[in-house]
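In: pasting a predicted model and its sequence here:
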Amino acid sequence: MTDATLTPRRPWILGIFLTIAGAAGWWAAFQLTIDKFLVLEHPKADLNCNISVLVQCGKNLGSWQGSVFGFPNPILGLGGFAAVIAVGVSLLAGAQFAKWFWIAFNVGIAGALVFVAWLIHESIFDLGTLCPWCMLVWSVTIPLFWVVTARNLAQGVYGGLLTRFGRGLLSWVIPITVICYAIVALIAQLVLDVIHRL
């Protein structure tokens, strides 16, 4: 056997996806953090993300939902998405992680998805707004959860019995993500009448 045969293949696609998704999420969290600082300095500041009464981030940043844990939510995004970028870049560099790491990573992303689902609910039903940077975070977190979960199942992280299911799920990640987007869009339309208010 040659060295090439013994060396496991690097998961290029997963590494690239995690790096790009993490960077997009981090950028959105960074923009929200900057806007939060701006509002704290100048309460009446006109934020770039405030496009209309419906599409804005000012109301979200100023609400209690925007600081659930006693500090601005975007700070969680800065740390969380930096971790996603680090994992993606590490995979591209040839790093291999233990099962416990993948489980912990998956749990972290699942927690992020639950938090995002709650924020989507609050934004649409209570605040009545669609925050542009928040929506970018939503758009990134949803596929991150499905990709990492399907990858872990396919690689036997949760046991060999689920490997086949995981491989099948991997092929459905894009349609599932699109369905999730469509559900959020439909709810937003039904509750906020987005089409007529844009």
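Out: Looks like it arrived, so ask away.
In: C-alpha from now on. contacts and neighbour counts both.
Out: Noted.
In: need the contact list for the residue positioned nearest the centre of the chain.
Out: Nearest to the mean C-alpha position of the chain, by CA atoms, centre = their mean, lies residue 141 at 1.8 Å. Contact partners of residue 141, counting by CA atoms under 8 Å, 6 or more residues apart in numbering, are 25, 109, 112, 113, 116.
In: out of those, who's nearest residue 148?
Out: Ranked by distance to residue 148 (CA to CA), these are led by residue 109 at 8.2 Å.
In: count the neighbours of residue 197 for me.
Out: For residue 197, the neighbour count with other CA atoms under 10 Å is 11.
In: so it is in contact with residue 55, correct?
Out: No - Residue 197 is not in contact with residue 55 according to CA atoms under 8 Å; the separation is 9.5 Å.
In: which element is the residue nearest to the centre of the chain on?
Out: According to DSSP states H and E, residue 141 maps onto helix 132-154.
In: also residue 10?
Out: Per DSSP H and E, there is no helix or strand for residue 10.
In: grab the nearest non-local neighbour of it.
Out: With CA to CA, 6 or more residues apart in numbering as the criterion, residue 10 has its nearest non-adjacent residue at 5.9 Å, and that residue is residue 94.
In: one more to weigh against that first structure:
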Amino acid sequence: MSEQRTRPVFYAVWLIIASVIGWFAAFELTVEKFALLENPKEALACDLSPFIQCSTNLESWQGSVFGFPNPIMGLTGWMAPLVVGVAILAGARFPRWFWAAFGLGITFAFGLVCWLIGQSLYDLFVLCPWCMVTWAVTIPTFFATMVHLTRNGTFTRNEKVMARADTLMPWVPLATIVAYALIILLAQLQGLDFLGEMSRILF
């Protein structure tokens, strides 16, 4: 469905909500990183158990994969969907190239999250609470963005495909739940003891 014919209000609202939640999680992780630097031997507030904690993730090389703490990417990166969401509600219309660039950024974030999930499950063997909050909002944001970029003509100008994509947006929550369930299943197959705690946090 062409963006000129309808304003994606629900998508815009979700971008705002996800951005606020994601930014807050990144902020909390940044605070915890500072606390860890000041008192390396002290347990962090988010260190809930040997399997649910922030310290291991923040101290690992995966926690600074680009040479600086990952939360800094969250503090800056979540501003983009926030601005886009607010702009859409204000009536802004973006060109195709803008949506393509936005989609590329969201895809990068999703890919990074998938990689970090794999590292947490199969290398670090711990889950960071605030990282999981970030995962929880990045996954549906990616699904919703891919559907939106299809229905607004960024990926294709085929009217039938665009209309079909518009009908898929209500299925994003279900796809998200399936993704959460897959993460829990992978944790179970890995034999980690934090399965029950992760289920409680995600659901």
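Out: Happy to help now that I have it. From a predicted model like this one, the values you see are computed outputs, not experimental measurements.
In: in the first structure, which spans are helices?
Out: For the first structure, applying DSSP state H gives helices covering 3-6, 12-41, 58-62, 74-92, 99-121, 132-154, 163-171, 173-192, 194-197.
In: can you tell me which of those helices is most buried?
Out: Greatest average neighbour count among the helices of the first structure goes to helix 132-154 (a mean of 22), per mean count of other CA atoms under 10 Å.
In: that helix vs the second structure, average offset?
Out: Mean deviation of helix 132-154 of the first structure from its aligned counterpart in the second structure after superposition (mean CA distance after the TM-score superposition for the first structure): 0.5 Å.
In: what span of the second structure lines up against that helix?
Out: Under TM-score structural alignment, helix 132-154 of the first structure corresponds to residues 129-151 of the second structure.
In: ok, now stretch 11-19 of the first structure?
Out: Mapped onto the second structure using TM-score structural alignment, stretch 11-19 of the first structure spans residues 8-16.
In: the matching stretch: how far from the chain's middle?
Out: Relative to its chain's centre, stretch 8-16 of the second structure lies at 15 Å (CA atoms, centre = their mean, to the nearest Å).
In: got a list of contacts for it?
Out: 81, 82, 83, 84, 85, 86, 88, 89, 141, 144, 148.
In: and what of stretch 19-35 of the second structure?
Out: Contact partners of stretch 19-35 of the second structure, identified using CA under 8 Å, 6+ apart, comprise 44-45, 54, 58, 69, 71-72, 74-75, 78-79, 81-82, 130-131, 133-134, 137-138.
In: if we go to 7 Å?
Out: Stretch 19-35 of the second structure is contacted from outside by 44, 58, 71, 74-75, 78-79, 81-82, 130, 133-134, 137, using CA atoms under 7 Å, 6 or more residues apart in numbering.
In: turn those residues into TSV, including distance to residue 99 of the second structure.
Out: Output for those, formatted as TSV (distance: CA to CA, whole Å):
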residue	distance to residue 99 of the second structure
44	39
58	32
71	25
74	20
75	21
78	16
79	15
81	11
82	14
130	28
133	25
134	22
137	19
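In: which among the residues you listed gets closest to residue 95 of the second structure?
Out: Nearest to residue 95 of the second structure, judged by CA to CA, of these is residue 81 at 15.7 Å.
In: contacting residues for that closest one?
Out: Residue 81 of the second structure is in contact with 15, 16, 19, counting by CA under 7 Å, 6+ apart.
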